[in-house]
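*Asks:* my questions concern the predicted model and sequence given below.
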Amino acid sequence: MNVMREPDGLRRGPASQQGMRRANLALVLGVIARAPRSRAEVAAETGLTRAAVSSLAEQLIADALVVEEGPAAPSGKVGRPGTALGLNPLGPGGLGAEIGVEHLGACVVDLRGEVRAWRRREVSNRGRQPAAVMADLAELLRSAVAESGLRPAGLTLAVPGLVGTSGGVLQRAANLGWQDVPLAAELRPALRAAGAADLAELPVEADNEANLGGLAERWLDDGPEDFLYVSAEAGVGAAIVVGGRLLRGSRGYAGEFGHVPVHPDGPRCACGAHGCLEQYAGEAVLRAAGSANVRGDWVTLLAERAEAGDEPARAALAGAGSALGTAAAGAVNLLDPAEVVLGGGYARLAPWLLPAMRAELAARVTVRPWSDERLTVSRLGRRGPLLGAAVGVVRAVVADPGRLAGG
């Protein structure tokens, strides 16, 4: 996996000697992260001297970020090939966590973005207190890290709700019944109680699950520079990627796609409004399929029924596809993305959603003729948000290795 398709870069102030070295560490590691390189090749690509690159490489090796992999690939030049430098698969890892309405997840990836441990536990978190959920999540994280054998550099949580720019507070998650939950403050004591005091000291970030799924699409699945990522679990969310970067909005709330009105006179939503997309293309699809009282993973339930030829389930999913297409057409007309990507639970349900979505998009997109090829399905599927959480941690390390000891 190429976890560094484009370096995030550093915020640079006055160019002190220490600041310049830190910036150069990031420059060198960013080049190595794209593909193994010899010291001479790194020098040629960065414009740094060979002596400077050698000094920086030795520090990166000492910090367990880089390893010598053996002879570099032939360059066509006369002389012995140099030694290739690559990311250390045993170096600092990225730890991701996911709090879903019907599941919990934990993932560890190495510096190359390769999954070293994956945990998922089916559990209904709807209406549970945050402390109880965090206790279960802490056990999952502890076991995942133990399996991976890596030392995480940080932890990112994917959550099904609004996480503003104020720093790690889940301000509202209607499907969990949570409001104003300080996620890191809730998780740290649970990690200590689970015997993972070292994990309790990690930097903790949090983001909306759709945002992280969209970023994973960009980082790991060769996504375009501009796209709309639409996903579903209990609710419906979206990530808007513009110029390769996530569009967050002024307060961090961009992407609340599930609360776009598609039928203003429709049923009341948990958010208090009427006719939201979530009432037609989220968990409420069970109602249209005649399974309103069924609890659990609605995506898997409907997919299995549709695969078995169940007509009510297929009709309900066709209706969801129509509602999704209507809402997506408005977003396409407004934003003109290169693609609309179905991720999360929608990737599993795509065979029954796509026909109606295509019909609505073709009828409603007016900015330019619509092509069915612009509506795609994520290959990451429901793994996207958790992968995005974990990979985001190692990308931050590669973008600023000076954050670790030795920088």
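*Replies:* In hand now; what should we look at?

*Asks:* from here on, just use CA atoms for contacts and neighbour counts.
*Replies:* OK.

*Asks:* and the next element down the chain from whichever strand or helix holds A117?
*Replies:* The secondary structure element spanning A117 is strand 115-122 (assigned by DSSP states H and E). Stepping forward along the backbone from strand 115-122, the first helix or strand reached (DSSP H and E) is helix 130-148.

*Asks:* about what we covered before: in the strand holding A117, which residues are buried?
*Replies:* For strand 115-122, a neighbour-count test (16 or more other C-alpha atoms under 10 Å) marks 115-118 as buried.

*Asks:* repeat that for stretch 365-382.
*Replies:* Of the residues in stretch 365-382, those with enough neighbours to count as buried (16+ other C-alpha under 10 Å) are 365, 370, 372, 375-382.

*Asks:* and here is the other one:
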Amino acid sequence: MTAPLHDRRRGTSGAGLPDTQQGMRRRNLSRVMHAVATHGPLSRAAVASHIGLTRAAVSTLVDELIRSGLLDELGPERPGRVGRPGSALAVSAMGPVGIGAEVGVDHLAVCAVDLRGDIRARAERRSANRDRSPAPVLKELAALVRQVCAEAQQQGLGPAGLAVAVPGLVARDTTTVVRAPNLGWRDIDLSRLLPGGLPLTVDNEANFGALAELWLGDESPEDFLHVSAEIGIGAALVVDGRLLRGARGFAGELGHVPVRPDGPACPCGGRGCLEQYAGEGAVLRAAGLGGVRGSGGMGDSGGLSDSGEVRSEVLAERAAAGDERVRRALSDAGAALGIALTGAVNLLDPQAVVLGGALSRLAPWLLPALEQELSERTAGRTCGVRVSEIGPDGPLLGAAHSVARAVLDDPAGVRAGGTR
């Protein structure tokens, strides 16, 4: 996917930088970067108009950003403008790149995204990660990170940092996975198991998926609940263009909202959780397409690939072909999802619910029952349900873009070679 690397509604523009003369300079550098990323190519005069600084001040900032390799001069602006044409500025395609990585239950993936939003390198590996020790999983992930960084560096691009998406709870402002039931991980600090040298961010995969939807989707509202699924089900809430993380960073555990409190046991320790009715393993069981391993995972999958992507495609193909058992399983999953979403919609009143991940492929058969439950249970509230524009790549792209956007937010923090 190629997309401009900016928030079309809101730029952070150096938020959080100290309120000093140096902090003001860094904020202004960020404002210039965001203006060019959002509206570019632009002349210096046009940048000055967008951000409300003098042309002389903008020229000084632009010269610094050009020397840092973050902006390029493209030559005179297009004809038709009044007065002498200025030199058009664009975000450099040869600046730093953000490295994003995803740890899935059955796959690992890494990609590099440049400041223009283009994917410059990518690597993936199918890997059965459920109940594996974190050390070998992260060793494999580190090898993919090195491969992608090497490909980026061959193009003259330096990595600015690494962000990792995981299917579990991540303690806020840390790199520690507190609990990932579908991996079998508890209290794992990824910074101790991944190679150093790059700034590291770790977050829940649903959070990164929601950020990708916010940043890259053409029609995403500022307030929405993003629901994604692989083996498990996660959610993230975006309010006024920002993630609602919760006090500990654990907001959005939709998959472990009880649908039927007396239902089957869940790996999280609860009973009757949504994942036991609408998680991938539950849907495949109900559809007659495979056995189970543990409470929610897959074992003998009846000839299906170990790839979650392929399994969801098979479900979609069979449903489209009219397989009534598959359709009934998906409808029941949609109803359970609607019940779980009811509380969130009534409490938080989002503009929309967005279905991402594997759910995006299965939406035609999930949505009727889901929307019916929401309609009957949300006290007349209007909340549209729509399918993600990003699809299963959301967590990976959100992770990579989060690093690249951090460069726009604080371009002064970029050192030679693209690192921070």
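*Replies:* Good, I have the coordinates. Source: prediction; values computed, not measured.

*Asks:* related to what we said a few turns ago, which residues touch the strand holding A117 of the first structure?
*Replies:* Counting contacts by C-alpha atoms under 8 Å, 6 or more residues apart in numbering, the residues outside strand 115-122 of the first structure that touch it are 102-110, 140, 144-145, 147-148.

*Asks:* rerun at 10 Å
*Replies:* Surrounding strand 115-122 of the first structure, the residues in contact under the criterion C-alpha atoms under 10 Å, 6 or more residues apart in numbering are 1, 89, 93-98, 100-110, 136-137, 140-141, 143-150, 296-297, 383, 386-387, 390-391.

*Asks:* likewise stretch 191-201 of the second structure?
*Replies:* Looking at what lies outside stretch 191-201 of the second structure - C-alpha under 10 Å, 6+ apart - the contacts are 99-100, 134-143, 145-146, 159-165, 173-176, 190, 202, 399, 402-403, 419-420.

*Asks:* please repeat the previous calculation with a cut-off of 7 Å.
*Replies:* Among residues not part of stretch 191-201 of the second structure, those counted as contacts by C-alpha atoms under 7 Å, 6 or more residues apart in numbering are 135, 138, 142, 161-164, 175.

*Asks:* ok, stretch 39-46 of the first structure next?
*Replies:* 28, 31, 49-50, 53-54.

*Asks:* filter the contacts of stretch 191-201 of the second structure down to just the buried residues.
*Replies:* Buried among the contacts of stretch 191-201 of the second structure by 16+ other C-alpha under 10 Å: 138, 142, 161-164, 175.

*Asks:* mind checking which of those residues land in helices?
*Replies:* With helices taken from DSSP state H, the overlap with these comprises 138, 142.

*Asks:* biggest separation within the buried ones among the contacts of stretch 191-201 of the second structure, which pair?
*Replies:* Put simply, by C-alpha to C-alpha the two of those set farthest apart are L138 and G161, 16.6 Å from each other.

*Asks:* mean shift of the strand holding A117 of the first structure relative to the second structure?
*Replies:* Relative to the matching residues in the second structure, strand 115-122 of the first structure has an average distance of 1.8 Å after the fit, by mean C-alpha distance after the TM-score superposition for the first structure.

*Asks:* and after the top helix by length along the second structure, which helix or strand comes next?
*Replies:* Secondary structure of the second structure per DSSP H: the longest helix is helix 324-348. Sequence-wise, the next helix or strand downstream of helix 324-348 of the second structure (DSSP H and E) is strand 352-355.

*Asks:* which other helices and strands does that following strand contact?
*Replies:* strand 224-229, strand 384-387 (3 or more C-alpha pairs under 7 Å, 6 or more residues apart in numbering; DSSP states H and E).

*Asks:* one more pass at 10 Å, please.
*Replies:* Using 3 or more C-alpha pairs under 10 Å, 6 or more residues apart in numbering; DSSP states H and E as the contact test, the elements touching strand 352-355 of the second structure are helix 205-216, strand 224-229, strand 233-239, helix 324-348, helix 359-377, strand 384-387.

*Asks:* re earlier: could you dump the contacts of stretch 39-46 of the first structure into CSV and include neighbour count?
*Replies:* CSV is the format used below for the contacts of stretch 39-46 of the first structure (neighbours: other C-alpha atoms under 10 Å):
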residue, neighbour count
V28, 25
V31, 21
T49, 13
R50, 15
V53, 24
S54, 16
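
*Asks:* translate L89 of the second structure into the numbering of the first structure.
*Replies:* Residue correspondence, TM-score structural alignment: L89 of the second structure in this structure matches L85 in the first structure.

*Asks:* can you show me the strands along the stretch 151-300 of the first structure?
*Replies:* Here the stretch 151-300 of the first structure has its strands, by DSSP state E, counting those that start in this stretch, at 152-159, 162-163, 169-173, 178-182, 204-208, 227-232, 236-242, 245-246.

*Asks:* the longest one to helix 209-220, inter-axis angle?
*Replies:* Read that as strand 152-159 of the first structure. When axes from the mean of the first three to the mean of the last three C-alpha atoms, to 10 degrees is applied, the directions of strand 152-159 of the first structure and helix 209-220 differ by 130 degrees.

*Asks:* mean shift between strand 152-159 of the first structure and the second structure?
*Replies:* Here the mean offset of strand 152-159 of the first structure against the second structure after fitting is 0.5 Å, by mean C-alpha distance after the TM-score superposition for the first structure.

*Asks:* what's that strand aligned against in the second structure?
*Replies:* Alignment note (TM-score structural alignment): strand 152-159 of the first structure is matched to residues 159-166 of the second structure.

*Asks:* distance to M298 of the second structure added to the helices and strands packed on strand 352-355 of the second structure, as TSV?
*Replies:* As requested, those are exported to TSV (distance: least, C-alpha to C-alpha, whole Å):
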stretch	distance to M298 of the second structure
helix 205-216	20
strand 224-229	15
strand 233-239	15
helix 324-348	16
helix 359-377	17
strand 384-387	25
